[in-house]
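>>> Model the following, please.
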Amino acid sequence: MKYMLLIYETEAHYAGEAGETLLADVLAGHMKFTDDLEAAGVAWTGSELAPTAAASTLAKDGVVHDGPFAETHEQLGGFYLIDVADREAAVDWARKIPLSPGGKVEIRPTGENCG
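Predicted coordinates for the structure are as follows:
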């Protein structure tokens, strides 16, 4: 079963000198996480996303707006798409994702799991 692990964090945590240190630590954690996925034979893909300042949103009326659609304290910063046995396995992997303070991971099955 395929699950999206959507990583939400506050971009401001990565600002300044302390933020650069935090980012280096979190990125090192992601490298270990992907090594662990591969060692366990889990099929995956994923990517970090550019900052929200680079985002655009297309509205139904065809108007393109600068920035992301959602106005929240956390921003979608990246994702993993993993293929695992079940929801429990997806949750177990999500728990291993390194996050900044207050970060969250949304665990969502893909549409092919429905039906």
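
>>> from here on, contacts and neighbour counts on C-alpha atoms
Fine.

>>> Tell me where this protein has strands.
Remark: strands assigned in the chain by DSSP state E are 2-9, 43-48, 56-58, 64-66, 75-83, 104-109.

>>> if you compare those, which one is most tucked away?
With neighbours taken as mean count of other CA atoms under 10 Å, these reach their highest mean count in strand 2-9, at a mean of 22.

>>> Could you list every helix and strand that that one packs against?
Strand 2-9 sits against strand 75-83, helix 87-94, strand 104-109, with contacts defined as 3 or more CA pairs under 8 Å, 6 or more residues apart in numbering; DSSP states H and E.

>>> Second chain to compare with the first, below:
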Amino acid sequence: MKQYLLSIYQPDGPPPPPEFLEPVMRNLEALNAEIRAAGAWVFAGGLHPPSTATVLRLKDDEVLMTDGPFVEGKEHIGGFTVIQAPDLDAALAWGRKYARVLSPLSIEVRPMEHGTFA
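The predicted structure is shown next:
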């Protein structure tokens, strides 16, 4: 089965208030349980804010380090889930469920490559 990355984009800034966030997180956990029960779950994780990122880049044989995100934007990847699905349509079906649970956040579904970097 192929693996797909479901990236969760969220706006920069503080998290929503608990009265909004708590029901979303309950619904998200229910969806994650559904994915596990279906055998599609691989792993997932949340990320610290983009301000905690460090970017490394090679320039003239020296690796330069920059604090903060690679690009400045109004949104960032706040978390992700890796699933396995027989095809893109099945992965998009899970992505649609995430989009409903996490609305108004956007979900990007992208196939993962395997063996390319081994």
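
>>> Adding distance to Y8 of structure 1 as columns, could you present the helices and strands packed on strand 2-9 of structure 1 in CSV?
Converted to CSV, these look like this (distance: least, CA to CA, whole Å):
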stretch, distance to Y8 of structure 1
strand 75-83, 5
helix 87-94, 12
strand 104-109, 5
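
>>> Of the ones you listed, give the one that comes closest to G46 of structure 1.
The closest of the helices and strands packed on strand 2-9 of structure 1 to G46 of structure 1 is strand 75-83. By CA to CA, the value is 4.1 Å.

>>> packing partners for that closest one?
strand 2-9, strand 43-48.

>>> Just give me how far that strand sits from the chain centre.
Remark: strand 75-83 of structure 1 is offset 3 Å from the chain centroid, using CA atoms, centre = their mean, to the nearest Å.

>>> same check, this time on stretch 35-45 of structure 1
Centre to centre, stretch against its chain (CA atoms, centre = their mean), the figure for stretch 35-45 of structure 1 is 16 Å.

>>> That one: which residues count as buried?
By 16 or more other CA atoms under 10 Å, the buried positions in stretch 35-45 of structure 1 come out as W44.

>>> re earlier: turn the helices and strands packed on strand 75-83 of structure 1 into JSON lines, columns for distance to G77 of structure 1.
As requested, those are arranged in JSON lines below (distance: least, CA to CA, whole Å):
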{"stretch": "strand 2-9", "distance to G77 of structure 1": "6"}
{"stretch": "strand 43-48", "distance to G77 of structure 1": "6"}
